[in-house]
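Enquirer: Here is the input, now give the coordinates:
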Amino acid sequence: MPGIDECLDEVMALPGARGAAVVEWISGLALGAVGASPNDDHEVTAAETAEIARLASEYAAFAHDPASPAAPFSPYADFADDAPLPPGADGDTVRIGTPVEDIIVTTRTGHHLLHFVDTPFDSGVFLHLWLDRADGNLALARLRLRDLAERLALR
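Expert: Model (predicted):
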């Protein structure tokens, strides 16, 4: 299982990767960062992307608890690893407790891909990849980030 540094090195091997970070989205702290940053400051970028992650996770339109359609997801809720899947879901479906799978923000020159990582502790972490629009492959990046997130060792 790769740690944060190894994970970020693998992310930067993707075609078009300009910068990457592992961010704790409730506090906005970067647990690790590599490459360039859109505003030349990895800590500010981490805080800004964490704000986007929090917003998406807290709005019921994007992330509600399927077991209780009226109740929005709370990023502070404690969900067990063996939580039941919603009705009609299969093993490939994101389990209850994961607010959003990916957030993609496209700019004129690049893509920002935020992929949420399930963690064994009471916190939320995501991988942030800044991808060059001309050289990057967004579909490949999504697949690789999902694979890395499953193998990432955050213990």
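
Enquirer: From now on I want contacts and neighbour counts done on CA atoms only, so please keep to that.
Expert: Fine.

Enquirer: Spatially nearest residue to Val22, not counting backbone neighbours?
Expert: Leaving aside its sequence neighbours, Val22 sits nearest to Leu127 (C-alpha to C-alpha, 6 or more residues apart in numbering; 4.7 Å).

Enquirer: With Ala60 as the reference, measure out to that neighbour.
Expert: The spacing between Leu127 and Ala60, counted by C-alpha to C-alpha, to the nearest Å, is 22 Å.

Enquirer: more crowded one of the two?
Expert: Neighbours were counted for Leu127 and for Ala60 using other C-alpha atoms under 10 Å; Leu127 has more, 27 against 16.

Enquirer: I have a second one here; can you model it like the first so I can compare?
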Amino acid sequence: MANIDSGLKEMMEIEGAIGAAVVDYGSGMALGTLSSTNSFDLNVAAAGNTEVVRAKMRTIEQLNLNEGVEDILITLSSQYHVIRPLASRKGQGLFLYLAMDRTRANLALARHRLKSIEEELEV
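Expert: Predicted coordinates for the structure are as follows:
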């Protein structure tokens, strides 16, 4: 089992990773962050992406879909941002956030790695 710090380190080992966070979308606060650059404010990203997660959860509820969100992908011109809400009961209300450089990232592999990191994460 991995704690938040080791989970963040594993996320940053994903090819192309430039920033990683574990975020509480109830409060919008990051429980932990790790970045390879100072030009990327992960606390701002955590708060902003909290709104994305809340909006999606609300929409699923309003549509009466009995579905869980596996991940949310935001594609920018030079980056991928992947949001993965934690499915476990212990991780309820949290999400993994990974920002990656598009030129170096393998999106399918990154999604697969995030899933395994989520399964190992002990919150």
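
Enquirer: With both chains overlaid, what TM-score comes out?
Expert: With the length set by TM-score structural alignment, normalised by the length of structure 2, the two chains reach a TM-score of 0.89; 123 aligned residues with a C-alpha RMSD of 2.3 Å.

Enquirer: what's the helix or strand for the residue nearest to Val22 of structure 1?
Expert: According to DSSP states H and E, Leu127 of structure 1 maps onto strand 125-132.

Enquirer: helices or strands up against that strand?
Expert: Contacts defined by 3 or more C-alpha pairs under 8 Å, 6 or more residues apart in numbering; DSSP states H and E place strand 125-132 of structure 1 against strand 17-24, strand 110-117, helix 138-151.

Enquirer: Average offset of the last one relative to structure 2?
Expert: So that's helix 138-151 of structure 1. By mean C-alpha distance after the TM-score superposition for structure 1, the fitted helix 138-151 of structure 1 averages 0.5 Å away from its aligned residues in structure 2.

Enquirer: now the angle from that helix to strand 125-132?
Expert: 150 degrees (axes from the mean of the first three to the mean of the last three C-alpha atoms, to 10 degrees).

Enquirer: now helix 138-151 of structure 1: which residue numbers in structure 2?
Expert: Using TM-score structural alignment, the residues of structure 2 aligned to helix 138-151 of structure 1 are 107-120.

Enquirer: buried sites along the matching stretch?
Expert: 107, 110-111, 113-115, 117-118 (16 or more other C-alpha atoms under 10 Å).
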